[in-house]
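In: sequence plus the predicted model coming up.
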Amino acid sequence: MPAEVVTQAMTARTVELVAESPFYIPMTGPAARPRRSLKHDDTFIVLDSHGDIGASAGGPDGLFNADTRYLARLELVLNDVQPLLLGSNLRDDNSALTIDLTNPDVYRDGRIVLQKDMLHIVRTVFLWRGTAYQRIGIQNHGENQASFDVTLLFDNDFADLFEVRGERRPRRGVGTSKLLGPTDVMLEYKGLDGKIRATALHFDPRPTRLAVNAATYHFDLAPQQSSSLFVAASCNKPAPFKPVPFFRGLLAHRREMRQSTRGAASIETSNNIFNEVVCQSMADLNMLMTDTAQGRYPYAGIPWYSTTFGRDGIITALQMLWIDPRVARGVLKRLAFYQAKTTDPLADAEPGKILHEMRGGEMASLHEVPFAQYYGSVDSTPLFVLLAGLYVERTGDEETLVELWPAIEAALRWIDGAGDPDRDGFVEYQRASEKGLANQGWKDSYDAIFHADGRLAEGYIALAEVQGYVFAGKQLASRCALRLGKTDQAQKLEADAKQLAERFEDAFWCEELGTYALALDGAKQPCKVRASNAGQLLFTGIVREDRARKVAADLMLPHFFTGWGIRTVARGEARYNPMSYHDGSIWPHDNALIALGLGRYGLKHAVEHVFKGLFDAAAYMDLRRLPELFCGFRREKQRGPTLYPVACAPQAWASATPFTLLEAALGLEFDVQRGEIRLRNPRLPAFLNEVVLRDLQLGPSSVDLRVRRHGDDVSMEVLRTRGQIQVSIVLAH
């Protein structure tokens, strides 16, 4: 191809990206310092490794509440210079961040007046009930008295989260700052939506000097003497607001975190690194959980998705179902409460649809973005039905089923009605407003759904995996209907699922690819692209047995499987890019659902490969924390995986992935009616010689199990039981 043609093609692709991706998250440069995050309910904070906000480039720093930034700068300086970093550590339970600093050489009139490494400065930060608490402890380890100033520089812009992400606004509201006394400052903003948003800063003890953007303390510390100061930044608290004392709040926060995890099963293994991965995952999930009026809900991720997301919450709850089914109950009740009742094109809402995303910021309030309550996802609704069925089978909770049944029926009506506008039997989407998302499956990048030649799919699009969700959802809803004595409805749902599976095989199978099409476009033409969506079909059970093995074999070939995991799009496809968001990267949750599907069809050897790849990737990750996604480059010897620069970490369904992989490997099944837990074709990967599951619950009973690996086989030992419960290994081929 001539060079000028290549240039034109690249230019066209660039223009297409800008035009079609209004909510793209830009990455303009590298982070000057690593970032750390904390969250409590609707509030989260992003700080750099020094404990500062806004002091270094390249990060979405700030204290955020309900999609608004309440503090854009909080920087500590020592005699007008930045201290030196010794170390920065999150507590294992994510309850607090501790940063150790020291002083550089401090000069006055060309002479050193404070030699480096004489002061030990410890910053401890935690979030609780809408307030960011910070203690700054300082000790003089020098042989002489140390005289110095510590200044906290602070400011705020009350930016909407979408502004922080890169959206530009022609107009903004008005901000003000005022002193409320010798220890308190109030930062306020009157938005264009008429709401007043306020940040209250409280300093203890009284600063030597206090201004509307700085608090300065002068210290004269004798050798070995120490001192402390405290600052609290509160979101939308009444003035004057006095926060609880630092240590009392920290202890209460940790006590609440411990209480919230009681009742969940615990995991111990023979592999210390995997234990660290599991502990980090559970700590991250606990941090992302948010107490709502309907129950606890896992917010999707920090920083960009710390809110209620339908798809993310459902899949996270599904991944955690075996370890803590209470999460699913909270998710289902909240999404049923916000289920769409009317038609609203701007919000992509239609009666029966399940929420995609909620936002509480100024831009959502003004409809500058459509996400105040946004329903632009094609998969949240069938996934809601699917999760409801799985939850009832896991728990036998018919009381909750009765409560949810009207929402399940409304979701089913949408699936068969507005969700299938041309009545061809497939659920499909096309955005109702140009402000909405162009693609409405989990791969929602503008360029994620395309044909073999790279052309983007147009018109109403039927995604492969969504038909699988509908199939599984209707089968599970049929069994729920039987529980409720609705025999005719149960038979119809089961018949509908069977017919869908037959139509699906005819429309989506691509014999020349040996796998299923990514999607059908508006002209019912298949997008003949090898994509991981076919792997998720295995999880739903819609795939024929013989074709399941072909799909699995394809997923394990080098064009898909990198050694770290399975790519979203196979190498060699038209839009394949290992550094893209959805067209060649590796998503842990995607691999987790694929692993469940591989296990469903008895392909445990493939499960082991996926499990090991993601475990090895996690071992290289900061904090042993699997991120939202990472790049899809081939694994190289003695090198870790390549990170994706703006991936959320922590991210709920990525954090839940280790639990799903273990579930797939062990083949865990729960039969409430028979009081039995089954391990179907269990197989542990080579890096796990032993797994102990404690307090694995089934109804009112629970059990502690030990599973040991013996080559490709396992043995099981029941360590303790409470109540009536049976545990068995099922070997079926």
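Out: Yep, that arrived.
In: going forward, measure contacts between C-alpha atoms and count neighbours the same way
Out: Noted.
In: hmm, what's the outermost residue in this protein?
Out: Taking Cα atoms, centre = their mean, the residue of the chain most remote from its mean C-alpha position is residue 109, at 51.9 Å.
In: need the contact list for it.
Out: Going by Cα atoms under 8 Å, 6 or more residues apart in numbering, residue 109 touches no other residue.
In: check residue 295 too.
Out: Neighbours of residue 295 in contact, by Cα under 8 Å, 6+ apart: 329, 330, 331, 333, 334.
In: another one to put next to it:
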Amino acid sequence: MADASGDVTGEGDGLFHNDTRLLSTFRLLLNGQHPALLSSAVSQDNAFFTANLTNRPLPPLGESSMPEGVIHVERRRFLWSGRLHERVRLTNYSDIRTRLPVQLLFGADFRDMFEVRGQSRSRRGEMQASQCGTDCVALRYHGLDQVLREVALSFSEQPQRLTAQHAEFEVVLPGRESWTLYVEVGDASTQPSRERWRGAAARTRWSLRAHRRRGARVRASGRLLQAWIDKSEADLALLTTELPTGPYPYAGIPWFSTPFGRDALITSLQTLWIDPALARGVLAFLAAHQASEISTFRDAEPGKIMHETRKGEMAAVNELPFGKYYGGVDTTPLFVMLAAAYARRTGDLAFIDGIWKELVASIAWIEDNVARHGGLLSYARGEATGLANQGWKDSHDSVFHADGSSPRGPIALIEVQGYAYAALHGMALLARRRGDTEAATHWDGAARRIARKVEDEFWMEELQFYALALDGDGRACRVRSSNAGHLLYTGLPRPQRGRAVARQLLSAAFASGWGIRTLPTGTSRFNPMSYHNGSVWPHDVALCAAGVARYGEREGALKLLDQLFEAATFFGMRLPELFCGFERALGEAPVAYPVACLPQAWAAGAVFMLLQVGLGVQIDAMTPCVSIDRPLLPTGIASLQICGIALPQGRLDLGFRRVGSRVLAFADRGPPETVLRIDVRL
């Protein structure tokens, strides 16, 4: 994380690895001055950052003074295999020979990510003596967790002066000539060179391209829509790390560049139809890290699925519970939901057999929790260090009564009941495929009981909506919220009630013009600038769109796609984690939320869920059948193709074309009809 010039200033920026800031200062100066910024950008595939700078007036060499704007400075950098690679190239576009004192200032505070975010600590580890060579320097820190952390800076040219704080080069640059410096920053010193730079750069670009080519590709006739799709693909590729268990999308940059359970599960649901391999990697990782013991500090209970894992010093010494933390009430049912959806999408029952023990443990935790909390899946943190609210709206003030007062726990959130309902039905489906009809009947019955409980206790007849939550006294938090859209996504509500909720989610109270707000205007804690109480979250909008479409509001769901698309054009075709929920004004951009993660995995995945909802595509590899139900294209888009949909029977290409007022669907290529059935309803 750096500013537009490529400098790290020590505020919220830096070079981070495993939740530790390795570089807290990294600044380029010419003769002690900051170069003037011309432009900077990240490449479309997220591989490279490039800043174009120029000199301010330089002191004379002999009798001539170097004027401003004749030295071009290009800083180009990328990350590969745990190392920062940077190339600094100076080009003299004048005919005047000049001497340029070039300084690189650097420093490492080795602060934990939570310290950078503002967490205070009573004590820290100790900085160790730095080690300086002729062309490299190593900075070191011994943490309270007894881990020695080291960062080494290596230079392709030998500096005239090198200390633990800066490297200085005296560059004599003839007219019309260039000078290049290669810098590497990592855990050990190296010998940077043009060859090392080119080789690592090629591998970086190849790796990102391989991630993008893993799933089906989406091709739209509209240039701007295609740019949004391409950037979303590139962001998911950037955030996806290859773990021993398979690909895993880290949640977001900068604060959440680590495995999160909820974020990865929802991202996988968003992209399952085009890239099931991501879901498989997420399921395998979360199954391997399932809780097996009780810990109130970590909010862990046997069978629960992980919410978050961290590798920094503060987590290692238990200053915070997030080394491996289970304080998410929704991750466990979402894990089971995704497993059932993955099996239906791929027919990969062998993989399901491999994680069956973990699925059974997860559903047992759900049923035990439901039994302990009066028939509803509920949460209450074990210790004060844990998260107070443990649904996706996990800020401290996101759950409240209609008068604004805070409820007493345990809390049963409305969307979590839907997840539990879908998880139980999903387990019943998998059990039937495994020939266990007795277990399937049991889980179907448990799902129906939760549905009845929700209809009886959450429905607010006078508001024609579901309450946000029930508190520990069984009192409803009589607040309308976007959480109910997630309930629609699971299919729990009765048809009439579901349609009533869908209409309200699309109404002016929820609508910002850029998507559905998390709360409607007029709610006691409504604040369009808040994190969860009136803002717009793209992933939330996508789940609500899928929910309202399920209850007949297809056109409304398409309108939400159009609105997020228009919002993306103001954010450089990259939707942030969230943005403010102010009402849309003619000619004005959506208002950014100042500390939103960018990119964020489930924000990047939103476009793919929205497209699936609009196109009406469902893939069932168990049948096997691909169904297309009354496809709709985004406004202004004449045609769209989905190329290379992976099926057990082979690859399938689908095309959609607008003809008059209708959208026609067709298969461009695919397995023989005797192997795969394609049902189209126009």
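Out: Great, that's in hand. What you are looking at is a predicted structure, and each value in this text was computed from that prediction instead of being measured.
In: doesn't residue 259 of structure 1 belong to a strand?
Out: No. According to DSSP: H, G, I helix; E, B strand; the rest coil, residue 259 of structure 1 belongs to no strand; its state is helix.
In: now do the same for it: its match in structure 2.
Out: For residue 259 of structure 1, the aligned residue in structure 2 is residue 210 (criterion: TM-score structural alignment).
In: helices of the stretch 551-700 of structure 1, residue ranges please.
Out: Using DSSP state H, counting those that start in this stretch, the helices of the stretch 551-700 of structure 1 run over residues 588-600, 604-620, 652-655, 657-666.
In: among the ones you listed, which comes closest to residue 355 of structure 1?
Out: helix 652-655 (17.2 Å; Cα to Cα).
In: so the closest one matches what in structure 2?
Out: Counting by TM-score structural alignment, helix 652-655 of structure 1 pairs with residues 601-604 of structure 2.
In: need the counterpart of residue 252 of structure 2 in structure 1.
Out: Applying TM-score structural alignment, one finds that residue 252 of structure 2 aligns to residue 301 in structure 1.
In: dump the helices of the stretch 551-700 of structure 1 into TSV; add distance to residue 17 of structure 1 and mean neighbour count as well.
Out: Listed next are the helices of the stretch 551-700 of structure 1 as TSV, based on distance: least, Cα to Cα, whole Å; neighbours: other Cα atoms under 10 Å:
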stretch	distance to residue 17 of structure 1	mean neighbour count
helix 588-600	24	27
helix 604-620	30	22
helix 652-655	27	31
helix 657-666	31	25
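In: ok so, going back, and the match of helix 652-655 of structure 1, how far from structure 1 on average?
Out: Averaged over the aligned pairs, stretch 601-604 of structure 2 sits 0.3 Å from structure 1 after superposition, using mean Cα distance after the TM-score superposition for structure 1.
In: what is the distance between that stretch and the centre of its chain?
Out: Computed by Cα atoms, centre = their mean, to the nearest Å, the separation of stretch 601-604 of structure 2 from the middle of its chain amounts to 4 Å.
In: what's the answer for stretch 438-457 of structure 2, then?
Out: 32 Å.
In: and it, which stretch of structure 1?
Out: By TM-score structural alignment, stretch 438-457 of structure 2 lines up with residues 488-507 in structure 1.
In: can you tell me what residue 106 of structure 2 aligns to in structure 1?
Out: So residue 106 of structure 2 corresponds to residue 154, using TM-score structural alignment.
In: so that match sits in a strand?
Out: Yes. Looking at residue 154 of structure 1 with three-state DSSP, it is inside a strand.
In: what's near enough to touch it?
Out: 71, 72, 73, 74, 75, 213, 214.
In: same question for residue 144 of structure 1.
Out: Neighbouring residues of residue 144 of structure 1 by Cα under 8 Å, 6+ apart: 222, 223.
In: let's see that with 6 Å instead.
Out: residue 223 (Cα atoms under 6 Å, 6 or more residues apart in numbering).
In: roughly how far does the aligned residue in structure 2 for it sit from residue 70 of structure 2?
Out: Using TM-score structural alignment as the criterion, residue 144 of structure 1 maps onto residue 96 of structure 2. Distance from residue 96 of structure 2 to residue 70 of structure 2, counting by Cα to Cα, to the nearest Å: 10 Å.
In: over to residue 131 of structure 2?
Out: The value you get for residue 131 of structure 2 to residue 70 of structure 2, if Cα to Cα is used, is 37 Å.
In: distance of the residue farthest from the centre of structure 1 relative to residue 150 of structure 1?
Out: 19 Å.
In: any idea what residue 157 of structure 2 aligns with in structure 1?
Out: Residue pairing (TM-score structural alignment): residue 157 of structure 2 is matched to residue 205 of structure 1.
In: give me the spatial nearest neighbour of that match, chain neighbours excluded.
Out: residue 229 (6.2 Å; Cα to Cα, 6 or more residues apart in numbering).
In: is it true that that neighbour touches residue 136?
Out: Yes. Between residue 229 of structure 1 and residue 136 there is a contact at 5.3 Å, judged by Cα atoms under 6 Å.
In: which residue in structure 2 lines up with residue 409 of structure 1?
Out: In structure 2, residue 409 of structure 1 lands on residue 360 (TM-score structural alignment).
In: what's around residue 515 of structure 2, how many residues?
Out: The number of residues packed near residue 515 of structure 2 is 31, by other Cα atoms under 10 Å.
In: roughly how far apart are the alignment partner in structure 1 of it and residue 606 of structure 1?
Out: By TM-score structural alignment, residue 515 of structure 2 lines up with residue 565 in structure 1. Between residue 565 of structure 1 and residue 606 of structure 1 the computed distance is 11 Å (Cα to Cα).
In: repeat for residue 640 of structure 1
Out: Separation of residue 640 of structure 1 from residue 606 of structure 1 (Cα to Cα) stands at 21 Å.
In: likewise for residue 268 of structure 1?
Out: Per Cα to Cα, residue 268 of structure 1 is found 23 Å from residue 606 of structure 1.
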